[in-house]
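Trainee: Fold the following, please.
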Amino acid sequence: MLDQFLQFVSRNQLCSQSDSTLLTVSGGIDSIVMLYLFREAGFNISVAHANFQLRGDESDGDQQFVTEVCKAFNIPFFTRRFNTEEYAWENSLSIQLAAREMRYAWFKELADAKKFDHIATAHHFDDTMETILLNLIRGSGVDGFSGVPIKNGRIIRPLMFASRKQVEKYADVHGIVWREDESNHSDNYQRNYIRHHVMPHLREMNPSLESTWRNGYDKVNQEISIILRASEKWKTEYVREFQGRTLVSKTALDEYPGNPAMLWRFIRNFGFNFDQACDILRAVHGQPGKRFTSPTHLLVLDRTDIIIIEKKNEWNEVIVNGATGAYYMGPWSLAFHSVSETEPSDSHLNNSQDTAILDASNVSLPLTWRKWKAGDFFFPLGLGHRKKLSDFLVDEKLSVADKELVTVVESNGNIVWVSGLRIDDRFKITTATTKRIRLEISRL
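Mentor: Predicted structure coming up:
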C-alpha cells in the first residue's frame, strides 16, 4: 500500500517529501493510517486535531490519543477545542455542517500562520462513492458526480486511491491502534445509512463495485473537465465586469438554445437555482426589466444584457451633518467638503459626473442622503424647468439595475444632486458664489 500511496501522490502532484504538510487527524482508522503512511514515507509532517466536544469524555479521549501518538513519533502537534453546538445554533447549521465549517477555517488559519504548503485529509475512495450517491439523492448537477476532489487548493486527499477495506487491511497488518467513533455506527446520518444499507446491496449486485465505479469515476471527471473548459470559454466570450456588476450578453444564450445548463452553471455562483435559470431563459427575449432575486443578488433582464448586482441591505438614509469626511450607504461612499472662497468658481465644475460643486448660500445643513423614490422631482442643471426624476432616469437611458443604485442628496426636502448624474439648477455656483460645498460619490 505504501508504493500505491507514493505513486498516487506523485502522479497527482499532491506534495513532495520536502514540502511542509499538515495532516488532519481525528484518531479514527483513516486518519491514523494516513499518518503512518506519511511517516513511513519520510515526509515533513505536522498534525492538527479538532476536538468538537460532542461526545464528552470520548472526544477528550480522542484528543489525548492523538497527542500521545504525535509525542511518541516526535511529530509537531496542534489542537483546538470547539463549542460546536453553540456555533451550530448561532449560525442555523446542522452539527455536521458546523463542525465542517469550523475545522476547515481553523486548518486554513493554522496553515497560514505556520506556512504549511498543504493540508491533508484522510478521505478514501469509499467516501467519494458515498458522496456521489448523496449528491444524486439531493438532485445535484453533473459536478456532483465528481465526488470528493483529490486536490482543492492547498487541501489534498492522498488516500483517494484506496478503499476502506485496503485501509483496514493496512492497519491490521501493521498492528495499528486507532480510536473508534461510536457515532459511525448510527444510522441517524444520511452518509452512515448509505454506508450501512445501500453500499452492501450494490456490492451484492457487483462484487467488483470499487473497480467498476473507479472506471466510471475517471470517465465522468474527464468529461467534467471538458465542460469546465467550455464554461470558461463561454465566460470569456460573453461575461464582463463593469462598475461593480456582472453583465452577461443575451447572445450567450444563443450558444445553447433552449438549454439553461450553461447559464445555471454560471449564475448559481450568485445563489440562483436551476428553476430560475429556466425561467430566465424563457423570459430573456421578452420585455426588458424583468427581475429575479437570490438571497444575495438581483438579476435584471436589460435590453442587451443580463445584469447581476449584489443586493445591499444597508440603504437607510444618511444625515450629512456638515462635518468634512466620508459617509456610507449601500455600495456608495459620499465625501463632504466645505470649499473655501479662494478656489475657482468655474461653473463647469458642476458637470463632473462624480462630483457636485454647490453654492453653500443656497444649501441648508444638515443634508439628507437617500435612495431615490417614485414621486421625486428636481430642476436638472441647464433644463430650466422641473422634471420627474423617474423621467430623467429614462432619458439618461439607465437600465433597471442601474436605477436600483441611484441616490439623491436633499436640502430642506429639495434635491440638490442626483448623485453621480446631475445637480439641481437652483444650487449651481455662479459668479456671485463666495462659498461652496463639494460632494464626491464613489463605489466602495
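
Trainee: When you work out contacts or count neighbours from here on, use the C-alpha atoms and nothing else.
Mentor: OK.

Trainee: Residue 125 against residue 167, yeah?
Mentor: No: the criterion here is CA atoms under 8 Å, and residue 125 misses it with residue 167 at 10.3 Å.

Trainee: All the helices of the chain, residue numbers only.
Mentor: Under the criterion DSSP state H, helices of the chain are mapped to 2-11, 29-40, 57-73, 84-90, 95-114, 125-137, 164-173, 190-193, 199-205, 209-238, 261-267, 274-283, 389-395, 400-403.

Trainee: Determine how far the first one lies from the middle of the whole chain.
Mentor: When C-alpha coordinates are averaged (CA atoms, centre = their mean, to the nearest Å), helix 2-11 and its chain have centres 33 Å apart.

Trainee: mind listing what's buried in it?
Mentor: 5, 6, 8, 9 (16 or more other CA atoms under 10 Å).

Trainee: Likewise for the longest one?
Mentor: Residues of helix 209-238 classed as buried: 210, 217, 220, 221, 224, 231, 234, 235 (neighbour count, 16+ other CA under 10 Å).

Trainee: in the chain, which residue is closest to the centre?
Mentor: Taking CA atoms, centre = their mean, the centroid of the chain lies closest to residue 269, which sits 7.3 Å from it.

Trainee: Now do the end-to-end distance for stretch 53-60.
Mentor: 7 Å (CA to CA, to the nearest Å).

Trainee: Please provide the structure for the following sequence as well, for comparison with the first:
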Amino acid sequence: MFIAFKNHLQEQFPEVAEAKILVAVSGGVDSVVLVHLCKKAGLDISLAHCNFQLRGEESEEDENFVIELADALDLQIFIEEFETEAYADEKKLSTQMAARDLRYHWFDELCETLQFDYIFTAHHANDNLETVLINFIRGTGLDGLTGIPDKNDCIRRPLLPFTRKQIEDFAHLNHLKWREDSSNQSLKYFRNKVRLEVIPKLMELNPQLLESFGKTRGYLQQSSDLIEDYMSAIFPKIAKEEEFGYSFRIKLIKTLPNTKAVMYALFKSFGFTEWEDVHGLLDAQPGKMVYSKTHRLIKDREELLLTTISGEDRRYEISEGEEVVMLPIGTFQFEEVGEISESQSDNAIFVDANRLNFPLVVRKWERGDYFYPFGMQGKKKLSKFFKDEKLSLPQKENCWLLCSGEEIMWVMGRRLDARFAVDNDTNKIIRISFEP
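Mentor: Predicted coordinates:
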C-alpha cells in the first residue's frame, strides 16, 4: 500500500512534496495509517486532534493515545477541546454537523496562524461510498453523486482511492495500534445505519461494489467537469458583474438548450433549492424574488439580479481634518484645492468647505430621504430620483449617501447636492473622491 500511496501523491498531489502539512488525527485506524504513511514518505507533517468531549473518558483516552503517537514519531501535535453539545444547541445543528464545523474552523485557524500549506484528512473509498449513498437517499444533483472531492481549497484527501480493508491490512501488517470509536456502532446516526445496514446488503448483491463505485464516480466526475467547462464558456455571455452582485440576461438564458439545467448549474453554489421557483422567475412579473439562506434572486425587467442577503444597517462617521479615510465599503480622500480642475464625476465631487457640518456621515438611503440634485431645480425625493434614473432594486439598496449633518451632500456615484456646490462666494474648495 505504501508504494501505491506514494505514487498517488506524486500523480495527484505533487504540490505537497515540499509543503508544510497538518494531518487531522482522531486516533482511529484510518488517521493512524495516514500518519504513518506520510511519515514514511518523508512529508513535513504535524498532527491536530479534536476532543469533542462527547464520549466522556473514552474521549480523554483518545486524546492521550494521539499524544503518545506524536511522541513516538517525534511529531508536533496540536490539541483542542470543544464544547460540542453546547455549540450544537446554540447553532441548532446536529451533533455531527456541529463537530464538523468546529473541526474545520479550528483547522483553518491553525493554517492561518502557523502557515500550514495543506490539511490532510483520512477519508477513504468506503467513506466516499457512504457519502454518495446518503446524498442519493436524501436527494441530490450530480455534485452529490461524485462524492467527497480529492481536493477542496487547502484540504487534501490522499486515502480516497484506498478501501477500509486495505487500510486495516496495512495496519495489521505493520503492527500499528489505534483506537476504536464506540459511537461508530451506534445506529442513532444516519451514516452508521448506511454503513452497518445498507452497504452490507449491497455488497451481498455485488461483492465488487467498491470497484464498481470507483468507476462510476470517475465517469460522473468527467461529466461534472464537462458541465463546469460549458458553464465557464457561457457565463461571460449571459452574466455581468455589478456593484451589488451579478445580473443575468433573461433573453439569452432562454435561448440556451436545457434551460432548467443551466439555471441549476448557475445558481446551485448560492444555496438555492427551490428550483421550480428559480426557473419560474424567467417569466415572472418584475419584482418577484426567490431566496436562499445567503442570496436573493430578483426578476427585473430584462434580467435576473443576484445579490447577497445582508441584515447590517451600516453607518460610518468621518471626522474633520481627515485626509484619507478607509472604510469597509471603500476609501475616501479629502483634498483642499484652489480651483475646480476637472468636471464632477461619479467618483469625485468639489464642495464648498464652509458649508460642511462634521462629522460627515456615510449611510444607506432611507425612505423619505430627499436632496437638491445639482443641475436641477428644487428638491427631489430619492425614491423619485432612483425611478428616473431607472435603477434596479439592488442598485437602490446598495446606494450610499455622504451626509453633512442630517443633509444629504452626495448621492455617491450619482449626483451632488446643489446646496454644497461651489459658487462665486466660495473661498475654500474641498475635492472629495471615493474609490469602492
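
Trainee: Would you mind measuring from the residue nearest to the centre of the first structure to residue 297 of the first structure?
Mentor: From residue 269 of the first structure to residue 297 of the first structure the distance is 10 Å (CA to CA).

Trainee: what sits in contact with each of these two?
Mentor: Common contacts of residue 269 of the first structure and residue 297 (CA atoms under 8 Å, 6 or more residues apart in numbering): none found.

Trainee: still on that earlier bit, so what does the residue nearest to the centre of the first structure match up with in the second structure?
Mentor: Counting by TM-score structural alignment, residue 269 of the first structure lines up with residue 269 in the second structure.

Trainee: Could you measure from that match over to residue 292 of the second structure?
Mentor: 10 Å.

Trainee: now residue 280 of the second structure
Mentor: The value you get for residue 280 of the second structure to residue 292 of the second structure, if CA to CA is used, is 15 Å.

Trainee: related to what we said a few turns ago, nearest to residue 434 of the first structure, out of the helices of the first structure?
Mentor: helix 389-395 (29.4 Å; CA to CA).

Trainee: Buried residues in that closest one, which are they?
Mentor: 389, 390, 392, 393.

Trainee: Quick one: distance of stretch 78-98 of the second structure to the chain centre.
Mentor: Distance, centroid of stretch 78-98 of the second structure to centroid of chain: 20 Å (CA atoms, centre = their mean).

Trainee: So what touches that stretch?
Mentor: Contacts of stretch 78-98 of the second structure (CA under 8 Å, 6+ apart): 46, 47, 48, 49, 50, 51, 52, 53, 54, 63, 99, 102.

Trainee: Quick check: the farthest pair among those?
Mentor: The most distant members of the contacts of stretch 78-98 of the second structure, if one measures by CA to CA, are 46 and 54, lying 24.4 Å apart.

Trainee: So if I had to pick from these two, which one is more boxed in?
Mentor: Applying other CA atoms under 10 Å to residue 46 of the second structure and residue 54 shows that residue 46 carries more neighbours, namely 21 against 16.

Trainee: Tell me which residue of the first structure lines up with residue 290 of the second structure.
Mentor: In the first structure, residue 290 of the second structure lands on residue 292 (TM-score structural alignment).

Trainee: Make sure its match is actually in contact with residue 307.
Mentor: No: applying CA under 8 Å, one finds residue 292 of the first structure not in contact with residue 307, separated by 10.3 Å.

Trainee: what's the overlap in contacts for the two?
Mentor: 299, 300.

Trainee: These two: which is more packed in?
Mentor: Under the neighbour definition other CA under 10 Å, residue 292 of the first structure and residue 307 were set side by side, and residue 307 has more, 26 against 16.
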